[in-house]
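Enquirer: Compute the structure for the input listed below.
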Amino acid sequence: MRTLFLLAAGASSLAVAAPVTVFAETAAPAAKAVPASDNPMLAKWTGPFEGVPPWDKMQPSLFPAAFEAAMAEYRAEVHKIRDDESPATFKNVNEAMQLSGQTMTRLFGLWGVQVSNQSNAEVQAIDKEWSPKLAGFFDEFNLDQKLFQRHKAVYDKRASLKLTPEQLRIVERDYEGFVRRGALLTPAQKAQVTQINQDLSGAFSDFSAKVLADEETWIVIDDKADLAGLSDSFVASLKDAADERKLPGKWVVVNTRSSVQPLLNASTNRALREKVWRAFTNRGDNGNANDTNATIVKILKMRSDRAKLLGFKNHAWYRMDDTMAKDPAKAMDLMMRVWGPAVARVHQEVADMQAIADAEAKSGKGAKITIEPWDYRFYAEKVRKAKYDLDEGEIKPYLELNNILQGAFYAAGRNYDLAFKENTGEIPVFDPNVRTFAVTDKRDGSNVGVFYFDGYARAGKRSGAWMTTYRSQQGLGGEQNVLASNNNNFVKGGAGEPTLISLDDATTLFHEFGHAIHYFLQDVYYPALAETPRDFVEYPSQVNENWLLTRDVLDQYAKHYKTGEPMPQALVDKIEKSSTFNQGFETVEYLSSAILDMKIHDRDQPVTDPKAFEKATLAEIGMPKEMVMRHRLPQFNHLFADDGYSAGYYSYLWSETMDADTWAAFTEAGSPWDKATADKFRAILLSTGNETDRAEAYRAFRGRDPDVKALLKKRGFPTE
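Expert: The predicted structure is shown next:
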């Protein structure tokens, strides 16, 4: 079972944990363990759609016994493959490994939701205990010499086995994966790697829990006058948040992006903006029990030690060995090519904002100020209004959550022949607000799978937005459909109010849905060739963002929540004219985080003072003082909650380079709905997983490598 097998090298905590407030909640006492034979977490999934997860039976107390049983089953399966005395072949080694571990796959699908969508103190305690155990468990196989020799035997005679190109790719990638994870090390070195992986898993869990604790703090607003500038629907959501915390007559801003960003955009209370901004940017960096800096130091040291043990120069080289970019310098070169124009644009944006602030002070409409980071979003909206006669408050009434979701479905149907029919109530869900949709292929009516939509923020759910598959498509062992989810943290409208989202939120919805589309369209036989390189993963999702602002989607699905009238063409025109607005801010906010990620991991000696490193590196690259990184190091879950995006946060820009060039292909074809281009995109890139080198696949689609000029043009930066 390839996916589980690859978890071994630095197997992450599966949690990115759910909010825990500083007003501490008491964990419920653990229930009595259920025998493995009766444990619903281990049962095969039943019901419609080829079986669905038993979310209605999920309980934290069920998982420890389930882990034990699933590990025993998987160990027996792998040992049977390892100890087979017949000659090693592709079928009895590589293929057999892909067919193993089905129980563990299902269990991890459930546990991933438990820690990310339904967490609490009991879940965090289980995660802290079991993440190191699971890391050590998978290292048993990654570092098992006899199992490696079985793979090596197939690898050594691969030229004479008459393998298909896909089979040959699997044999070579399996062998290289073993080597990358330490198969050629001495026994003593293997023991070191195993210990590091276990210790890393514990540190990841610790980091997640600490950030989570800070994200469940909140700021109380006592005076209604302090709500000036905020929309009625957002104020209603703040009141609901206060009521949930038993603070009647007050309003609460929870310390998460979905609550903080709308306030920074619109609040006219500068002192409140600063207070909220400081609380948000200082998550994990308050010198208290939830401070993550010491945890980061431990993680960096262990990553450095592991990379050197495995024969790599450093962690960046280790993580990028199986990516499109390969070389950290290549990724850094792309980032720095965009960084200069982005910083220059920020200076222009700040000058525009300062001019407005100065004019307000001169006219007596405002105090004399210098633009600070907590002012950026607020004054950017003023500039948008002045330059384009456009502000977020004008757009938001047309972006009702359900309508925008339907718009995403529409685009997927028109481009890729996918149809979505809601069936909420027919199958179990893990929260009453989760909606489910049957996905079919419009060409023949066949079932593609089920789409789960978990749209709202709540206690127990980690912040941000992400896509998850509970079951992925494959042909080996019998064709299986896809169970995929999108998980967002939109702030639900108050009682009787619709859920209105910002243009950024709508873009995020289309982005995450692009990931789901990628998996729904997958058509591979071998699951080992399903997972794409990290710097390709974001490409399909970023391409999908482009359809949000097409006239067809806006005209049909961007309807005013009160009147039902579609967004007027004049407003659409203003949005399009302002499409490159604030791109300096958007680019620098992201790139500063990506550059620091690479710099902190592409070095000989690990950083021992993250706070000093962050400050010095930002000064070195010329970070504008009016801005802050999108993810400061102390709260950078992408980097320190697991290994996933470490030395890989650049991948968003790498993918966006392909995205911009792909959108140019549709433009060149004459329409964003050109079916021939969509079919080619689907056939060559979206449905093929990792069956061929992704750079070669892109060249087959576009006839050349991606052109970074398309990215610069899209963001409104100079191309020369």
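Enquirer: C-alpha from now on. contacts and neighbour counts both.
Expert: Noted.
Enquirer: Q114 looks like it's in a helix, true?
Expert: Yes. Counting by DSSP: H, G, I helix; E, B strand; the rest coil, Q114 is part of a helix.
Enquirer: Which neighbouring elements make contact with the helix or strand harbouring T617?
Expert: For T617, the enclosing helix or strand under DSSP states H and E is helix 610-621. Where contact means 3 or more Cα pairs under 8 Å, 6 or more residues apart in numbering; DSSP states H and E, helix 610-621 is packed against helix 293-309, helix 583-601.
Enquirer: Return the most buried member of those.
Expert: Ranked by mean neighbour count, these are led by helix 583-601 with a mean of 22 (mean count of other Cα atoms under 10 Å).
Enquirer: and that one, how far from the chain's centre?
Expert: Distance, stretch centre to chain centre, for helix 583-601: 16 Å (Cα atoms, centre = their mean, to the nearest Å).
Enquirer: got it, and stretch 460-470?
Expert: 8 Å.
Enquirer: Just the endpoints, please. Distance across that stretch?
Expert: 19 Å (Cα to Cα, to the nearest Å).
Enquirer: residue ranges of the strands in the stretch 301-450 of the chain, please?
Expert: Taking DSSP state E, counting those that start in this stretch to define them, one finds strands in the stretch 301-450 of the chain at 418-422, 435-441, 447-456.
Enquirer: what does the shortest one contact?
Expert: Taking contacts as Cα atoms under 8 Å, 6 or more residues apart in numbering, the residues outside strand 418-422 that touch it are F409, A412, G413, R435, T436, F437, A438, V439, T440, D441, K442.
Enquirer: which of the residues you listed sit farthest apart?
Expert: R435 and K442 (21.1 Å; Cα to Cα).
Enquirer: for N487, helix, strand, or coil?
Expert: Going by three-state DSSP: N487 is strand.
Enquirer: residues touching it, list them.
Expert: Here N487 is in contact with F453, D454, G455, Y456, A465, W466, M467, T468 (Cα under 8 Å, 6+ apart).
Enquirer: To check against the first, give me the structure of this:
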Amino acid sequence: MSNPLLKSFDTPFQTAPFSKIKNKHFKPAFIEGIKLAKLEIDAITNNSEAPSFKNTIEALDFSGQTLDRISSIFFNLNSAETNDEIQKIAQEVSPMLSEFANDITLDEKLFKRIKTVYKKKDELNLTTEQDTLLTKKYKSFVRNGANLNEVDKTELRKIDSELSKLKLTFGENVLAETNAYELHLTNEDDLKGLPESAIEAAKMVAKQKNKDGWVFTLDYPSYIPFLTYADNRNLRKTMALAFGAKAFQNNENDNQQIILDLVKLRYKRANLLGYKTHAHFVLEERMAESPETVTNFLNDLLPKAKPAAEKEFKQLEALAKKDGVETLQKWDSAYYSEKLKKQLFDLDQEQLKPYFKLENVIEGVFTISNKLFDLVFEEINTIDKYHEDVKTYKVTDTFGNYIAILYADFFPREGKRNGAWMTSFKNQWIKDGENSRPHISIVCNFTKPTETKPSLLTFNEVTTLFHEFGHALHGMLANTTYPSLSGTNVFWDFVELPSQLLENWCYEKEALSLFAKHFETKELIPMDFITKIKKSSNFLEGMQTLRQLSFGILDLDWHGKNPSTITNVKEFETNSFKGTQLFPEVEENCMSTSFSHIFQGGYSSGYYSYKWAEVLDADAFEAFLENGIFDKGIALKFKTNILEKGGTEKPMKLYENFRGKKPTNNALLKRAGLLK
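Expert: Predicted coordinates:
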């Protein structure tokens, strides 16, 4: 069988030939890819020349590129366009990949060569990037078992294989639960309060399912408007309970045992490698460096956020009491928040949506990227897509130099997990004098166009698009020699800086006036709307901060302690949330069972990094505010010191090179209105 995944991609810009790739190609491609990668490793270990940076460290970083390409295509599809067959293949190939990763890190001959080079690193006259790569490779081997005895190495392999399967199953269960639920309404009275756009979207879903009336789902564009606007409190409760009960229903998609197995295996693995807990293992390679630092960071913000959160909660309670609601529940939160926002700022999401047509917002983020970083985006239809919804762009600079390929996938569908993320189909690197450019993708779940209206975004969705685009800039502008240090391959608590920084432009008049135009009249968003957006930018910031802190604390509770005595997931979570809880406990719900960031994604022991990066982004944006939000000098400093540099140097050093100083909490607290 001819396998397109194993040939060089004879396509424009060597992009993935999606239309030629069939599910049957993946497993054979993985088997062959692993075989090819092993041959490259053998060539390094059997090299008769003395180990050097070039023949060992550099050779290792450029090895396995066929396998990397297959993996990125496959696992990106498993997130954005999956089906039963792909999920089955994922379960089969994940243990193979974790076994192969172990084959490398537990290869004594290979480690011996790396160690030899590492020991004489001070004599090698390396560049900063080379020094970082050498240190990273050496530490990666040590941190993943290279110094273990044979018995422990076998145990490590077993743990890693199990973990790879458990993480996949966790995600599959969350997706299955999301897809399984629908709220089917046939009585028009039940729609009271809902905006026309949400009703029309629900009608369209019902039609697709051959049903009368309206169907609401747990996909964000359906779920969030329902919780925000539906006057029928019982139905809001029904939806909220369904959302909060994902993978917590003692059915075949239940994640409770999976969580217990995951955290215990992670702890066991950390112990095996000489670390106190999984959090100690993970955080050694983060800006924070230890669980103690993270705990102090969260505990420092908690007393500043909690009084503000309690005050805001009381405001919501008072508003709900006027409607006869005695006890404010979780399913009342979005509904009364929206009412309160309208009361305080005379601002409502539905008023804003006509000014945020998706195509205009995309154009806006492109224009802002052009003004800041001299990028030009041209939609092209000459490259393959994995789904007809996907848009593809060729990215160049203002001189016409090719920078990157960008894929953008905006709407929910059955084979796609909830949320929003940035990823890559190909990293950037420099080899043999050629700067090989990246293929970057952003994936979101925004409100779909209906029969009468284009896709109109909520302001929340606008900031989400800017957030993911900030990550994309980090990937697209990468300019490093080595693939493993390129783009977003940085410390996890640094990776959110570019994404969170770009969100700031959504609140600035100068930026909004570039793209916020009414989809019908083309009229620019009224100035008083911009003033209201700005004024409301830290609306309920206390509650938002408390919520983020609660997730960070829960993550650290799962991963920063010995989990061997935990038997009840719900009970454990309830205890963890005690210090941050505002709403009454809901017995039927459990957040952990669908907390994909930490149990499926890469955020275990790292959820705090959203808040951590907010400190950096608030401090970084101050530089733009002081000099002008489109100041070319500041933008160039950010581009050359942060976006282009990837993981080539310690993040704090890169940040100080950009800012000229270390960040402080002050800018964040000031922006959030939490500074006394």
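Enquirer: Once they're superposed, tell me the TM-score.
Expert: The TM-score (TM-score structural alignment, normalised by the length of structure 2) is 0.96; 670 aligned residues with a Cα RMSD of 1.7 Å.
Enquirer: just to revisit the earlier point, ok, which of the helices and strands packed on helix 610-621 of structure 1 comes nearest Y526 of structure 1?
Expert: helix 293-309 (29.4 Å).
Enquirer: got the contact list for that closest one?
Expert: For helix 293-309 of structure 1, using Cα under 8 Å, 6+ apart, the contacting residues are 189, 193, 196, 200, 203-204, 206-207, 284-285, 313-315, 318, 601, 604-611, 634, 640.
Enquirer: which bit of structure 2 covers that helix?
Expert: Residues 256-272 of structure 2 are where helix 293-309 of structure 1 lands when matched by TM-score structural alignment.
Enquirer: now swap in stretch 320-328 of structure 1 and tell me
Expert: Counting by TM-score structural alignment, stretch 320-328 of structure 1 corresponds to residues 283-291.
Enquirer: ditto for stretch 545-565 of structure 1
Expert: Counting by TM-score structural alignment, stretch 545-565 of structure 1 corresponds to 503-523 in structure 2.
Enquirer: coming back round to it: which of the contacts of helix 293-309 of structure 1 count as buried?
Expert: Buried residues within those, counting neighbours by 16 or more other Cα atoms under 10 Å: 189, 193, 196, 200, 203-204, 206-207, 284-285, 314-315, 318, 601, 606-607, 610, 634, 640.
Enquirer: And D226 of structure 1, what's its match in structure 2?
Expert: Match for D226 of structure 1 (TM-score structural alignment): D190.
Enquirer: Its match is in contact with N232, isn't it?
Expert: Yes. Counting by Cα atoms under 8 Å, D190 of structure 2 does reach N232; the two are 6.3 Å apart.
Enquirer: can you tell me which residue in structure 1 aligns to D152 of structure 2?
Expert: Match for D152 of structure 2 (TM-score structural alignment): Q189.
Enquirer: With adjacent residues omitted, what lies nearest to that match?
Expert: Closest residue to Q189 of structure 1 apart from its sequence neighbours, by Cα to Cα, 6 or more residues apart in numbering: L309 at 7.0 Å.
Enquirer: Compare the helices and strands packed on helix 610-621 of structure 1 and give me the one nearest L548 of structure 1.
Expert: Among those, helix 583-601 sits nearest to L548 of structure 1 (Cα to Cα), with 17.5 Å.
Enquirer: In structure 2, what stretch matches the closest one?
Expert: Using TM-score structural alignment, helix 583-601 of structure 1 lines up with residues 541-559 of structure 2.
Enquirer: Quick one: average offset of that stretch versus structure 1, please.
Expert: Compared with structure 1 after fitting, stretch 541-559 of structure 2 has a mean deviation of 1.5 Å; criterion: mean Cα distance after the TM-score superposition for structure 1.
Enquirer: which residues make contact with that stretch from outside it?
Expert: 263, 266-267, 277-279, 291, 295, 298, 302, 305-310, 312-313, 573, 576-577, 580, 598, 604-608, 611, 672-674.
Enquirer: Filter these down to the ones in helices?
Expert: Counted as lying in helices by DSSP state H, out of the contacts of stretch 541-559 of structure 2, are 263, 266-267, 278-279, 291, 295, 298, 302, 305-310, 312-313, 573, 576-577, 598, 611.
Enquirer: With Q59 of structure 1 as the reference, measure out to the residue nearest the centre of structure 1.
Expert: Nearest residue to the geometric centre of structure 1 (Cα atoms, centre = their mean): W466, 4.3 Å. Distance of W466 of structure 1 to Q59 of structure 1, given as Cα to Cα: 22 Å.
Enquirer: same check, this time on Q118 of structure 1
Expert: For Q118 of structure 1 relative to Q59 of structure 1 (Cα to Cα), the value is 10 Å.
Enquirer: These two: who's more crowded?
Expert: Q118 (23 against 17; other Cα atoms under 10 Å).
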